[in-house]
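Novice: based on what follows, work out the 3D shape:
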Amino acid sequence: MAGAQTHNDIRDMLLDAAGLSLDRLPMLHVVFDRLAAFCADSLRHLAASQAYYSLSHVESGRIGDILEVYEANAIAGVFHVPTWDTHVIVGFDRDFVFTIIEVLFGSDGSEPPLDEERSFSNIELRVAQALFEEIAKALQMSFALVSDVQFKFERVETRMDFAVIGRRNNLAVAAKFLLQAIGRGGEMFVIIPQSALTPMRQQLARVVSGESSGRDPTWARQIRSEVQRAEVSLRAILEERQIELGEVADFHIGQIIQLQATPLSPVKLECNDQALFWCSLGQSEGNYKLKIEDVVSYEQEYIDDILPR
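Specialist: As a prediction, the model looks like this:
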């Protein structure tokens, strides 16, 4: 037993030294896809304009090297994760901050985007902090697939040298997300030390049934709700006939066009030019009404179209 435990300890040390192979952790991409969906859903309740989050890519590297790219060009939020006994970083680059400010304050994108190399204002820092607190909830829900964990927001940093979550030469996983809104965009990044993910590598290596595409029940319900609220046109057709263009040209005001249809003729009900049901026509309280009788058979419709009448 002791020999087996020693063997496992040595294997863990070797894996930690070599770093994680992201190709062997499919669930990590699922988690980050969920994070993008949750962030978009959270922003939808705060902004009038539609904003889209998408996972750009996931990479591994040294913490210092990853942060160096964003020096003097980003706002970083430091989160404590007690369960993992570590910290993680979520950051917004300058374009992200400027875009989100305009979206939240009702801009339609008609004005040219800001392109200034300046310090972030107090309003921009406070908005970023509010977003970090929302992202803490999104991170917890996203990682619920593999770990029961909480992310506690601690502080905001604008200097990457102060965004300390361990030694700068320690390995970390960085996920990059693209924000698109009002014709502009920006980048959000999440940095997680590999030492926090290594104990979960078995959970991250498996694909949970039904989650491989990043689907989430809450997100699916939201999409369904938005689709069901879409406006469509409904049309009832009592009779259709083909006539020559010359007859149409002779139409005049006051002319009476005879129909072969009767009150007992079936009425075709269409939605957005798509035939759905056959109905019977009736009247009640001074209004015409339809009663759905049968589903339109596309096979019969096709036969009626090709056979001579």
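Novice: switch to C-alpha atoms for all contacts and neighbour counts from now on
Specialist: Fine.
Novice: any idea which helix or strand carries the residue nearest in space to the middle of the chain?
Specialist: For the chain, Ala37 is the residue whose C-alpha lies nearest the centre (C-alpha atoms, centre = their mean; 3.8 Å). According to DSSP states H and E, Ala37 maps onto helix 26-44.
Novice: what's that helix packed up against?
Specialist: strand 51-62, helix 122-143, helix 201-205, helix 217-228 (3 or more C-alpha pairs under 8 Å, 6 or more residues apart in numbering; DSSP states H and E).
Novice: output the contacting helices and strands for the second one.
Specialist: Using 3+ C-alpha pairs under 8 Å, 6+ apart as the contact criterion, the elements in contact with helix 122-143 are helix 26-44, strand 74-81, helix 94-104, strand 152-157.
Novice: kindly report the same for the third one.
Specialist: The contact analysis (3+ C-alpha pairs under 8 Å, 6+ apart) places helix 201-205 against helix 26-44.
Novice: the helix it packs on: which residues count as buried?
Specialist: 26-43 (16 or more other C-alpha atoms under 10 Å).
Novice: can you check stretch 193-205 too?
Specialist: 193-198, 201, 203-205.
Novice: and this one, please, so the two structures can be compared:
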Amino acid sequence: MTSPGSPSEARSLIIERLVGDSGEAAQVIGTGRGMAERAAPLLQKSLTSELGVPVTVDLRAVEISRVAEARSHAGDTFAMTIIASATSSDAMTVVIDAPAIAITVCTLFGGDPEMPASPIERDLSQIEVDVSTMVIQQVAQALNGSGRRSLDLRLPVPRAMSGTEAKRHVLRDGAAVRIVFGISTPADSGTVTVTMPQRIVLASRDSAASVSQDDHSASWRARFSEEVMRSTVALEATMPLARLTLGDLADFEIGQVIEFEETAQSQARLSARGKTLFVCEFGKLGQNYTVRIRHPYDAGQDFIDGLMPAAAGRA
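Specialist: Modelled structure (predicted):
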């Protein structure tokens, strides 16, 4: 998972984890619709060029949603890719449904666009996943934009997921905008759904408008009511103790002393409402115990670090 690159980005991610980063609905939908309307003709042109036959791309919906609902309308068979940007590991989640996959595969390999494509009611083949990735790449390029409006997506996109992998992949939840494009031939129609966190959409809008820091602060006040910003949050600092077997734990006795690991002091975690926010260093200032913030918590790196002791044990 990508760590925030600046204090303001870290603040944005922390507030999103605690209360859900969202903007005023009309503003978010308006910004998302503007992006989608600019992208639709570019996407139609690029897909027609890649497939070799005319296809129609139309904008079907722009609505408020949640990132966790990105694949909820795709049915049992679909392909999905999560695209990172310079500031976010999940700036865009793109899902292409089975009818759209069937259309693109059929037309790419010489099928008659005037005839219905055979429906896909099974796990996708490797070729179908590759074609889905190609379509998602075209969608990302069309939406990415350039200049001040650019989303700064990391392209080319990762290879699409499908089947059990796509269905079980954990999506970091948050307020989002959902954009649905239709891909059609005279005989068939499918959809490509793009889900973007609202913080990404709003950041793009703010960048295009070249807002000052004062304007940025004002937008935060408009986004979150004064009541929310004044609410108190209980902080909890915890330190890792030790890694023990269940047998060791079962042998514990009253009065037994347990040693901290050597690195425990530098691995304290600062949390609020069950969400870990920072990795800290435990210390003491005068008569008071303290924690000093080292860096924002990175869940992806923490997961990888948790695997390392297990891997070492197996070796």
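Novice: reformat the helices and strands packed on helix 122-143 of the first structure as TSV; add distance to Leu55 of the first structure.
Specialist: Output for those, formatted as TSV (distance: least, C-alpha to C-alpha, whole Å):
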stretch	distance to Leu55 of the first structure
helix 26-44	6
strand 74-81	18
helix 94-104	14
strand 152-157	22
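Novice: between these, which gets nearest to Pro217 of the first structure?
Specialist: Taking C-alpha to C-alpha, helix 26-44 is the member of these nearest to Pro217 of the first structure, at 10.6 Å.
Novice: between the closest one and helix 217-228, how many degrees?
Specialist: 50 degrees (axes from the mean of the first three to the mean of the last three C-alpha atoms, to 10 degrees).
Novice: gap between helix 26-44 of the first structure and the chain center?
Specialist: 7 Å (C-alpha atoms, centre = their mean, to the nearest Å).
Novice: what's the answer for stretch 184-197 of the second structure, then?
Specialist: Taking C-alpha atoms, centre = their mean, the mean C-alpha location of stretch 184-197 of the second structure is offset from the chain mean by 20 Å.
Novice: before we move on, back to that, Lys289 of the first structure: which of the helices and strands packed on helix 122-143 of the first structure is closest?
Specialist: For those, proximity to Lys289 of the first structure was assessed by C-alpha to C-alpha; helix 26-44 is nearest, at 39.0 Å.
Novice: run a quick neighbour tally on Thr185 of the second structure.
Specialist: 22 (other C-alpha atoms under 10 Å).
Novice: which residues touch it?
Specialist: 54-56, 103, 113-114 (C-alpha atoms under 8 Å, 6 or more residues apart in numbering).
Novice: of those, which are reproduced in the first structure?
Specialist: Checking those against the first structure (both residues aligned by TM-score structural alignment, their matches' C-alpha atoms under 8 Å), the contacts still present are 54-56, 103.
Novice: what's the closest non-adjacent residue to Glu16 of the second structure?
Specialist: Nearest residue to Glu16 of the second structure in three dimensions, chain neighbours excluded: Gly174, at 7.2 Å (C-alpha to C-alpha, 6 or more residues apart in numbering).
Novice: now do the helices in the stretch 201-309 of the first structure.
Specialist: Secondary structure of the stretch 201-309 of the first structure (DSSP state H, counting those that start in this stretch): helices located at 201-205, 217-228, 245-249, 298-306.
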